[in-house]
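Asks: Below are the sequence and a predicted model; questions follow.
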Amino acid sequence: MKTLVCTTPGQFEYQLGQMPALTPGNAIIKIKRIGICGTDLHAFEGTQPFFAYPRILGHELAGELVEFDNAPGFTVGETVTFIPYFNCGTCIACRSGKANCCTDIKVFGVHIDGGMAEYVSVPSYSLIHGEGLSEDELALVEPLAIGAHGVRRADVQPGEFVLVVGAGPIGLGIMEFARIAGANVIAMDINENRLDFCKNKLKVHHTINAAKEDVNEALKTITNGDYPTVVIDATGSLRAITNAFPYMAHGARYVLVGLQKGEIAFSHPEFHKREATLMSSRNATRADFEHVIASMKKGLVDPTNYITHRVDFGEVKDEFKGWLDPANGVIKAMVSL
């Protein structure tokens, strides 16, 4: 079985791995699609927290169910995806319905080897029915679920102004589900091509280029002086996270979906006088996956909009580094097996 291993930051190597054997409570999937996400890119760069090398990356996946144990309702040969955050089921988070932040979580492709392989073994409880969606669509359910979870954490209400900082794939998903929740979405980035994508493909009416515009003035104009009641960071950039604290309206919620390695510092008086709420948003839950799939089936989200680059599995090693260069215009690279 062919695998692609990130041996050290900046280095990939194709290797022959052992074919997974069926074990109790698990399922074997023949991988058909692999979406490349920010986590994979950051791992390749060496900037991803919670990470050790060597590692097989990949957790945005779709494939054919080959074998399974204890997966009632599933059939051999059906197209599936799965929730790639494997939880213990017994800790305080799991008992509270927050398996997405289990104290002993094992994220596929991060804490344990992932899906850049011809076959994988995953817990049967993580399986998700394909619901008639294409392999491309199913491979994009997971990143969209990250966005849907961030919006749910923010408790976005119809008519609110929601500022999404970062127009990468996760930020785009946040914008989509904030729109579905009825919000007035404001996209902010420093990449004009990404902002054009937001306007032309996602129909985001308000965009701000933070490198070219006075952000405070732009926000005041868009929100009639109120500022956004929800700010969601999808950059993982310490500078962007820190800079966004003053963009909150009084009483606003600030949700950190992006992740960086350092500490965050902000003005306590400015934060306090707003009676603001700061929260993190980690991974996603089954309910978020189901919300994404239902939204796709209703035509509320077209995930194929995001796919800008396609390669075969054998080309990933040579092409991967180029996906880090903003000049190449990558929104989402999709790998076929």
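Replies: Now that the structure is in, tell me what you want to look at.
Asks: For the rest of this, base every contact and every neighbour count on C-alpha atoms.
Replies: Will do.
Asks: quick one: the nearest residue to Met296 once chain neighbours are set aside from Ser295, how far?
Replies: Leaving aside its sequence neighbours, Met296 sits nearest to Asp302 (Cα to Cα, 6 or more residues apart in numbering; 6.5 Å). Per Cα to Cα, to the nearest Å, Asp302 is found 9 Å from Ser295.
Asks: take a look at this one as well, against the first:
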Amino acid sequence: MKAIQITAPGELKVVEVNKPVMKDDEILIKIKYVGFCGSDLNTFLGKNPMVKLPIIPGHEVGAVIESIGKDVPAGFEVGMSVTVNPYTNCGKCASCRNGRVNACEHNETFGVQRNGAMGEYLALPWSKVIPAADTTPRDCALIEPMSVGFHAVSRAQVTDIDVVMVIGCGMIGMGAIVRASLRGATVIAVDLDDEKLALAKQVGAAYGINSGTENLHERLLELTGGLGPDVVIEAVGSPFTYRCAVDEVAFTGRVVCIGYAKSEVSFQTKYFVQKELDIRGSRNAMPADFRAVAKYLQQGTCPKDELISKIVTPENALSAMEEWAANPGKVFRILVEF
């Protein structure tokens, strides 16, 4: 079958690989769309230390069920639209024992620690296949990245009385904005791009702040009555945004970090104590987060077309990645159509 492989930094090509053989407890899915995410871009640029090349990228999947193993329980049907939970969990580490399988110490994500989904077929355990019958396969490819933002909102324990600042309006940040808004919170979106801020308002943000052209601190004080946001969700992964989250969050606030900073970050640690902050990491997503995103997409209020920057064939994937690398700030999601 046809698949996409990143063979070396800056090199991506279409290859032929064996079609997977389905086991009795597995489901064979026909891949329709796979999204390129930021980790795939870093892999392409040679900046992803968790990846060993060559690798098949991709873990944002929109597919249909091709066939079903004989030991798979009821609830799955041939032709059904599905997405994929692309993480593994060992069942033995501290995270798994505590029921937080999304943060498994030994997790292997598709396209990162193991070959991903960017091929024509994929066979995987039925428990990793998430039905989304009323969602198109194209839109199913949006579920995984948005679910990461949904999970961060759960980690922040957001309620309807909170003011939530989301730093970074990429796909994951958009997911956080949507989920916080659905919970009734007042959401402030922060980014450097006015187009992304406009889209953030479409999905639920009450306010947008361009931190490149506006004084972020003063605007936050103005919007929060001088208190600062109750929750800050960091969805960028830079030393500046990490420090900003701690500096701007309200006293006794919660900071949830999704982004991976590429270098060490120095903090005024007095704020940890003076503000009595809760600082939490947020990794991947839980099955419930996937289901919640699928439910949201089925409501028909999401501007899905605006979240998809481009749809390309496997043969055009290299040029699409090169364009994204040259101008990363202007891309939400590039989907590869099989």
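Replies: Cool, got the structure. Note that the structure is a prediction, hence the values are computed from the model and not measured.
Asks: buried ones in stretch 89-99 of structure 1?
Replies: The neighbour-count check on stretch 89-99 of structure 1 (16 or more other Cα atoms under 10 Å) flags Gly89, Ala93, Cys94, Lys98, Ala99 as buried.
Asks: Quick one: map the first one onto structure 2.
Replies: Just to be clear, that refers to Gly89 of structure 1. Applying TM-score structural alignment, one finds that Gly89 of structure 1 aligns to Gly91 in structure 2.
Asks: Not counting its neighbours along the chain, what's nearest that match?
Replies: Arg97 (6.5 Å).
Asks: State the distance from the one you found to Cys90 of structure 2.
Replies: 10 Å.
Asks: on that earlier part again, okay, now the residue nearest to Met296 of structure 1: neighbour count?
Replies: Asp302 of structure 1: 15 surrounding residues under other Cα atoms under 10 Å.
Asks: was I right about it contacting Ala294?
Replies: No - the criterion here is Cα atoms under 8 Å, and Asp302 of structure 1 misses it with Ala294 at 11.8 Å.
Asks: I figured Val141 of structure 1 hits His291, correct?
Replies: No - in this structure Val141 of structure 1 lies outside contact range of His291 using Cα under 8 Å: 9.6 Å.
Asks: out of those two, which sits in the busier spot?
Replies: Neighbour comparison, Val141 of structure 1 and His291: the larger count goes to Val141, with 27 against 18 (by other Cα under 10 Å).
Asks: Tell me which residue of structure 2 lines up with the more buried one.
Replies: The equivalent of Val141 of structure 1 in structure 2 is Ile143 (alignment by TM-score structural alignment).
Asks: what's the mean deviation for the longest helix seen in structure 1 versus structure 2?
Replies: In structure 1, taking DSSP state H as the definition, the longest helix is helix 141-154. Overlaying structure 2 shows helix 141-154 of structure 1 at a mean distance of 0.6 Å from the equivalent residues (mean Cα distance after the TM-score superposition for structure 1).
Asks: compared with structure 2, how much does the very next helix or strand once past that helix deviate?
Replies: Downstream of helix 141-154 of structure 1, the first helix or strand assigned by DSSP states H and E is strand 161-165. Compared with structure 2 after the fit, strand 161-165 of structure 1 shows a mean deviation of 0.7 Å (mean Cα distance after the TM-score superposition for structure 1).
Asks: and the angle for strand 161-165 of structure 1 with helix 141-154?
Replies: For strand 161-165 of structure 1 against helix 141-154, the angle by axes from the mean of the first three to the mean of the last three Cα atoms, to 10 degrees is 130 degrees.
Asks: once aligned to structure 2, how far is the helix or strand following strand 161-165 of structure 1 on average?
Replies: On the C-terminal side of strand 161-165 of structure 1, the closest following helix or strand by DSSP H and E is helix 169-180. Superposed on structure 2, helix 169-180 of structure 1 shows a mean distance to its aligned partners of 0.9 Å (mean Cα distance after the TM-score superposition for structure 1).
Asks: what does helix 169-180 of structure 1 contact?
Replies: 37-38, 143-148, 150-151, 156, 162, 164-165, 184-185, 187, 198, 202, 204, 233-235, 300-301, 306, 331-332 (Cα atoms under 8 Å, 6 or more residues apart in numbering).
Asks: List only those of those flagged as buried.
Replies: Here, 16+ other Cα under 10 Å leaves 37-38, 143-148, 150-151, 156, 162, 164-165, 184-185, 187, 198, 202, 204, 233-235, 301, 306, 331-332 buried among these.
Asks: rewinding a little: was I right about the residue nearest to Gly91 of structure 2 contacting Ala103?
Replies: No - at 10.8 Å, Arg97 of structure 2 and Ala103 do not qualify as touching, with contact defined as Cα under 8 Å.
Asks: Relative to Ile27 of structure 2, how far out is the aligned residue in structure 2 for His59 of structure 1?
Replies: Applying TM-score structural alignment, one finds that His59 of structure 1 aligns to His59 in structure 2. Separation of His59 of structure 2 from Ile27 of structure 2 (Cα to Cα) stands at 16 Å.
Asks: cool, His106 of structure 2 as well?
Replies: Distance of His106 of structure 2 to Ile27 of structure 2, given as Cα to Cα: 23 Å.
Asks: same question, Gly38 of structure 2
Replies: 28 Å.
Asks: Also Ser181 of structure 2?
Replies: Distance of Ser181 of structure 2 to Ile27 of structure 2, given as Cα to Cα: 35 Å.
Asks: Contact partners for Leu199 of structure 2?
Replies: Glu306.
Asks: Pull up the gap between it and Phe251 of structure 2, please.
Replies: Here Leu199 of structure 2 is placed at a distance of 30 Å from Phe251 of structure 2 (Cα to Cα).
Asks: now Leu124 of structure 2
Replies: Counting by Cα to Cα - Leu124 of structure 2 and Phe251 of structure 2 are separated by 46 Å.
Asks: Could you find the closest non-adjacent residue to the residue most central in space within structure 2?
Replies: Nearest to the geometric centre of structure 2 sits Pro145, at 2.4 Å (Cα atoms, centre = their mean). Closest residue in space to Pro145 of structure 2, ignoring its immediate chain neighbours: Ile172 at 5.4 Å, by Cα to Cα, 6+ apart.
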